[in-house]
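**Student:** have a look; sequence and predicted model below, questions after that.
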Amino acid sequence: MDGNSKYPRWVGVVLSLFVPGSAQFLSGRKGGGFLWFVVLSLVPFAGYGVAIVPREASVHAMYAINFILLPLLFITMLCASYRPVRRLRLRGRIGFVAVFLSLTVGTALLRGFLPSSPFRVPAGAMEPTLRGTTTSREKTQGSSMEWFWHGKKQVEFRASASGSVSQLRMSRNDIKFSVGDVPHKLPAYCMGSFWPTQELKEGDVIWSGTVQAGDLILVDRLSYLFRDPRRGDIVVFSTDGISHKQVRPGSVYVKRIVGLPGETIRINPPHLVVDGRTIRKPIPFRTLDYENAGQLATPDDYIELGKHDYLVFGDNTGKNQSLDGRYFGAIPRSCIIGRVNTIYWPFSRIRVVE
């Protein structure tokens, strides 16, 4: 085999960036290449598998595995990939692209089978248990450590053109408008304190302030394979089984289970009443206050659950704070994705969720 039959050493590193272990495999060490591929594919599963245990130590172990061990292994693999790799013919190139695409698609599909998965709390419906994204006009230091530890950062948006503000459209995800003929977009968290002016000049500050990021939580996807959801569990669920004009299909909500199949639920402020009994267990129900609203507008109103239905409320049921089961009624068991067990970011808020 002549010298031109091999790629330069750096090509092996590039190939391994896309498919771990490919440099070793193509240089003749097929066993080593396959081992690297398997290890680097499975380590994230190990990290999220450890995090399924509702302990603060489990979250720290997940950080150690996914953010320390995994990068170290990946760097080691890349260093070992600095080797001559035989040149790929057309069939080999097609095969490499096919493996890369299969790996990309397979990884996306396998995320749905992780024992636990991350989820960001979008709003304040679960306050004070879970913190949603909030904003203020106050300034913060804006350092990277402030963001890492407390989830706070200073944000500023400026106009990228001059002209009149028009075509203002607000949705749950963002605020869209045009300045002159140039489209602009702001995140939804700006909505509460965004006042568009009629005219803007290029460089004008449209919005600035401090963003307090919502909690990142870990969702246990395995527990409900072995047991039914219980009262007091905080769950993440799909809205596909809900028919309500304010609930968008295909979204994911996080709420606390307050009603189980076959029960009749009322609210006698501030207490939850189930089948005529005031609920004080588990522990969160001793301090949570519930307000009448929606289908439970008065203490006499009730919701009766079917044999596969669950009722969910936010922990913050103050006026217009939580779009929950008081408005859209019961959710079917099939919509529940998993149980929330821990907050894993910001770092200062790592804790077990009750």
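**Tutor:** Alright, I've got the coordinates. Numbers count the residues shown, from 1 in each chain.

**Student:** please count neighbours and contacts with C-alpha atoms only from this point.
**Tutor:** OK.

**Student:** ok, G241 touching G329?
**Tutor:** No. In terms of Cα atoms under 8 Å, G241 does not count as a neighbour of G329; the distance is 10.7 Å.

**Student:** what is the end-to-end distance of stretch 298-317?
**Tutor:** Taking Cα to Cα, to the nearest Å, the first and last residues of stretch 298-317 lie 14 Å apart.

**Student:** what's the offset of it from the middle of its chain?
**Tutor:** Distance of stretch 298-317 from its chain centroid, counting by Cα atoms, centre = their mean, to the nearest Å, is 26 Å.

**Student:** of G241 and G329, which one has the most company?
**Tutor:** Comparing G241 with G329 by other Cα atoms under 10 Å, the one with more neighbours is G329, at 21 against 16.

**Student:** pasting the second one now:
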Amino acid sequence: FTPKWKKEAKLLHKSALKFLHYKRDLLKADRIDEIESRRADLLDAIKAGNSTRAEEASKQLRATCEGALPHFPSQSAWEENVEVIFVALVIALGLRAYIIQPFRIPTGSMQPTLNGINIHQSDDPNFKKPWLGQQGWELLTRGRSYRNIVAENDAQVVGIRDASWFLFTRTRVLLSDGKQLSIPAAEGEAQKLLEARGVLDPRTGNAAVDPGTGFKVVQGKKFAKGDPILRGWVDTGDLVLVDKISYQFRRPKRGEVFVFDTRGIKTGGSKQMVDQTGGTHFIKRLCGVPGDELSVKPPNLWVNGKIAQEPGILRVIEAKGEYSVLNPNGYELARPDPSYPLPLSRPDQKFVLADKTRPGMREYVALGDNTGNSLDSRYWGSVKEFNLAGPALFSLWPITTGHWGFIR
């Protein structure tokens, strides 16, 4: 039977040795010698079986170890919390940059596969928000938020700008009376809601921007005092996780849903689908890979002389179930725009994607599943290899729309 004091003394003797190993590069030579001396005193007391000597030697050894690094003050609770938060942010940013990135779908171009933000206006003049508990539950499970925004004065929509931050999609709206509103939707969706048309700068031909406020100059809907501006609810777009590492080890596959940035893509060139212009990232279905030859002969998408057979593409072509409601015509041609050349606006057009080219410039085609309401490669051409972010992996939230799970 080993007495308790001897077990504790042996444990301290071993712990002091570990301390020396871990901190030897930070300890001065005289401190190392002092700790070794205290360990020797403790070991002698243990071997002698003298508990009093062992207790005294233990106190001295602890004090010596604790005072060996006086130039490293202990952190306060506040400093420790800041350090933990900083490390967590660095890890999160690293994951977002190189491994997996959350992406909020702002528009309905991929419906019904994935939902964008949908604004529902109520025609009921007596509309009232549900009680707070129901609002909280619907926000948690469906991403639904209720709004009852009413004009305080006679006013017209005169300015609009994107005010999104991280995963929170917001649009700021400027009224002629100086009031500003926040609409929880993408800029394009807010423009449709408010019937806002952009004004061109005659000097540049681009959208006019007020230098004082930073708002795009628009001519929008007029409201009388008391008129509802937004009375109803807004369903948030699906929050998906983008796999940013797969394309480092494999080639993109035709038929998968993917995310890409819009560097070098003239998404605002055509007047079509103006509600979807200006985004920094798009999510679409990858319908053509380098070397493919594509054409659209509604409702079919032809790839290399045959109707595409990938499951995701076939769902759009066949237009069954939810697809028959939202996109009954399958793949449609781009709507003609005399002022702008379109890659796929006629059945006889063939779109050939570059394969043998310099690094980063191989070409892909991106089409929305809701092709009747999608700004995609039919309007602005190919997506270059350097634009690719990664395949859309998982629909994370909301959890009650039927989309939760791996994306097909």
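**Tutor:** Nice, thanks for sending it over. Values in this document were obtained by computation on a predicted structure and should not be read as measured data.

**Student:** overlay them and tell me the TM-score.
**Tutor:** Here the superposed chains carry a TM-score of 0.64, computed using TM-score structural alignment, normalised by the length of structure 1; 260 aligned residues with a Cα RMSD of 3.4 Å.

**Student:** so V383 of structure 2 versus Y364 of structure 2, what's the distance?
**Tutor:** For V383 of structure 2, the distance to Y364 of structure 2 - Cα to Cα - is 5 Å.

**Student:** show me the strands in the stretch 1-150 of structure 1, by range?
**Tutor:** 6-7, 85-86, 116-120, 134-136 (DSSP state E, counting those that start in this stretch).

**Student:** L181 of structure 2 -> structure 1?
**Tutor:** Under the alignment by TM-score structural alignment, L181 of structure 2 pairs with H184 in structure 1.

**Student:** do K7 of structure 2 as well
**Tutor:** Using TM-score structural alignment, K7 of structure 2 pairs with nothing in structure 1.

**Student:** what sits up against the helix or strand hosting K14 of structure 2?
**Tutor:** Taking DSSP states H and E as the definition, K14 of structure 2 sits inside helix 4-23. Outside helix 4-23 of structure 2, the residues that touch it by Cα atoms under 8 Å, 6 or more residues apart in numbering are 32, 35, 39, 42-43, 46, 51, 54-55, 58, 61, 65.

**Student:** test my guess that G132 of structure 1 contacts V121.
**Tutor:** Yes. G132 of structure 1 is within contact range of V121, at 5.2 Å (criterion: Cα under 8 Å).

**Student:** need the overlap of contacts for those two.
**Tutor:** Common neighbours of G132 of structure 1 and V121 (Cα under 8 Å, 6+ apart) are 214-215.

**Student:** now the top helix by length along structure 2 against strand 100-104, angle please.
**Tutor:** Among the segments of structure 2 that qualify as a helix by DSSP state H, the longest is helix 77-98. If you take axes from the mean of the first three to the mean of the last three Cα atoms, to 10 degrees, helix 77-98 of structure 2 sits at 80 degrees to strand 100-104.

**Student:** which stretches of structure 2 form helices?
**Tutor:** 4-23, 29-48, 51-66, 77-98, 132-142, 187-194, 311-318, 322-326, 377-380.

**Student:** pull out the buried residues from the fourth one.
**Tutor:** Burial within helix 77-98 of structure 2, assessed by neighbour count using 16 or more other Cα atoms under 10 Å, is assigned to R96.

**Student:** and I283 of structure 2, what's its match in structure 1?
**Tutor:** By TM-score structural alignment, I283 of structure 2 lines up with V254.

**Student:** K244 of structure 2 now?
**Tutor:** Aligned partner of K244 of structure 2 by TM-score structural alignment: R221.

**Student:** list the contacts of its match.
**Tutor:** Contacts of R221 of structure 1 (Cα under 8 Å, 6+ apart): 114-117, 337-339.
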